[in-house]
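Participant: Okay, structure incoming, though there's no sequence with it:
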């Protein structure tokens, strides 16, 4: 399976000629929207969901109820999934985890629903949360910036999930200096090998 990281929180997975997109948002490059056989969306914030460009793709979308409401025009192309549910998307085995976006400010509470996705029991994308899957994964995608982000919980999250490697995502707000700093912190303190992919770079998962 091939994983390609795009800007911010979007990743593309390719297997057996099929393409699965996760979180194609407003920060995502146009190339992200050239093809998809299925799409997973973790939550409704625009850096994870570009409604207008997503509508141009003729592919099923799997997401939570909040996002589905924004995609009502797509009809039965949209499937609502929830914590603990397993399903297949374009030949990829997927399991959903969690229900809440991380808190940005205590007085605002939980801003919206958020569902993480474990794909092929190999790649875990948590969206905007540190919700942990209940099993070992090959590649753990770790958010490394954002209004809700804090370094200690990110390191504890990386330590808690048994994985062969971690890859930083949700990094659109970071300068090259910040990217290097997060790579150093997560790599040295997170307890797992850290792979820092630039937008457009890929890795093969064996």
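Facilitator: Cool, the structure landed. The model shown is predicted, which means the values in this text are computed figures rather than measured ones. Numbering: from 1, shown residues only.

Participant: Only C-alpha atoms from now on, for both contacts and neighbour counts.
Facilitator: Will do.

Participant: Buried residues, the lengthiest helix in the chain. List them.
Facilitator: Identified as the longest helix of the chain according to DSSP state H is helix 176-189. For helix 176-189, burial by neighbour count (16 or more other Cα atoms under 10 Å) applies to 179, 182-183, 185-187.

Participant: Please tell me how far the nearest residue to residue 182 once chain neighbours are set aside sits from residue 95.
Facilitator: Nearest residue to residue 182 in three dimensions, chain neighbours excluded: residue 144, at 6.6 Å (Cα to Cα, 6 or more residues apart in numbering). Separation of residue 144 from residue 95 (Cα to Cα, to the nearest Å): 23 Å.

Participant: Residue 154 too?
Facilitator: For residue 154, the distance to residue 95 (Cα to Cα) stands at 22 Å.

Participant: next one: residue 105
Facilitator: Distance from residue 105 to residue 95, by Cα to Cα: 29 Å.

Participant: Looking at the two, which one has more neighbours?
Facilitator: Counted by other Cα atoms under 10 Å, residue 105 and residue 95 do not tie: residue 95 has more neighbours, with 22 against 11.

Participant: this is the other structure I want to compare:
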């Protein structure tokens, strides 16, 4: 993977605030959306990423027909656990030409959705967006031998990393200073990185932004309050489920 961080990025919702090199904010009308990446945290680890006319879902889960008017150009699944792979939701998001991506081990699901099987360290395009697969494993519940996949979404050099369910992996050193937005699980109970492990992963990857995902009720608030000082080097984007932020790139 040949990844580089985009650099000066801004977060927006409605009105865009651009931070210039000198640190001077400029207000930009929200009608200029061509270079805005909209990121919506769905339920659990579900994420929707929208850029221009392209819409990508990662692990969409646990919603009804609310998003039928937002069909997917691509759906990326990290592994087959029921809180990450929801076939009914996937069915509701299909349109002609939807690219359905699964770890290669999910053979039945690949057949069901006429999908594409991947393993870590592969890449493919969805329109003009480059998607790279990366490592995702823990111990017993997510064995490395299954070749489950996390994903890196590269939009004109603006990189978003979705970790899926992972521990603190040695492979994360490959991502150092190459990720703009890191989405990491909080838990508890999902047998992944938690508490101090998350801080360690952030110190290895060194993203610009950190978005907590995959959290139980109030666990996100508790984690952010407990580790507030350790998170001061990152711009924390704290989203509740089914809320969104825009990033101007």
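Facilitator: Yep, it's here. Here the structure is a predicted model, which is why all the values come from computation and not from measurement.

Participant: Which helix or strand contains the aligned partner of residue 21 of the first structure in the second structure?
Facilitator: Alignment note: residue 21 of the first structure maps to residue 57 in the second structure; criterion TM-score structural alignment. Here residue 57 of the second structure sits within strand 54-58, counting by DSSP states H and E.

Participant: Which elements pack onto that strand?
Facilitator: strand 47-51, strand 74-76 (3 or more Cα pairs under 8 Å, 6 or more residues apart in numbering; DSSP states H and E).

Participant: Which stretch of the first structure lines up against the shortest one?
Facilitator: Mapped onto the first structure with TM-score structural alignment as the criterion, strand 74-76 of the second structure occupies residues 38-40.

Participant: What segments of the first structure are strands?
Facilitator: Secondary structure of the first structure (DSSP state E): strands at 2-5, 11-15, 18-22, 38-40, 61-63, 78-80, 86-89, 92-97, 116-119, 123-125, 137-143, 163-169, 194-195, 202-204.

Participant: Closest to the centroid, which residue in the second structure?
Facilitator: In the second structure, the centroid-proximal residue (Cα atoms, centre = their mean) is residue 162; its distance is 3.3 Å.

Participant: so what's the corresponding residue of the first structure for it up against?
Facilitator: Aligned counterpart of residue 162 of the second structure in the first structure: residue 125 (TM-score structural alignment). Residues near residue 125 of the first structure by Cα atoms under 8 Å, 6 or more residues apart in numbering: 116-118, 140-142.

Participant: which one of those residues is nearest residue 28 of the first structure?
Facilitator: Closest approach between the contacts of residue 125 of the first structure and residue 28 of the first structure, by Cα to Cα: residue 141, at 16.8 Å.

Participant: Give me the neighbour count for the alignment partner in the second structure of that closest one.
Facilitator: Under the alignment (TM-score structural alignment), residue 141 of the first structure pairs with residue 183 in the second structure. Residue 183 of the second structure: 21 surrounding residues under other Cα under 10 Å.

Participant: quick one, longest helix in the second structure?
Facilitator: Max-length helix for the second structure by DSSP H is helix 196-205.

Participant: returning to that earlier point: any chance of the strands of the first structure in CSV, with distance to residue 46 of the first structure too?
Facilitator: Shown next, in CSV, are the strands of the first structure (distance: least, Cα to Cα, whole Å):
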stretch, distance to residue 46 of the first structure
strand 2-5, 18
strand 11-15, 15
strand 18-22, 13
strand 38-40, 14
strand 61-63, 14
strand 78-80, 17
strand 86-89, 22
strand 92-97, 20
strand 116-119, 16
strand 123-125, 17
strand 137-143, 16
strand 163-169, 16
strand 194-195, 26
strand 202-204, 24
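
Participant: Lovely, talk soon.
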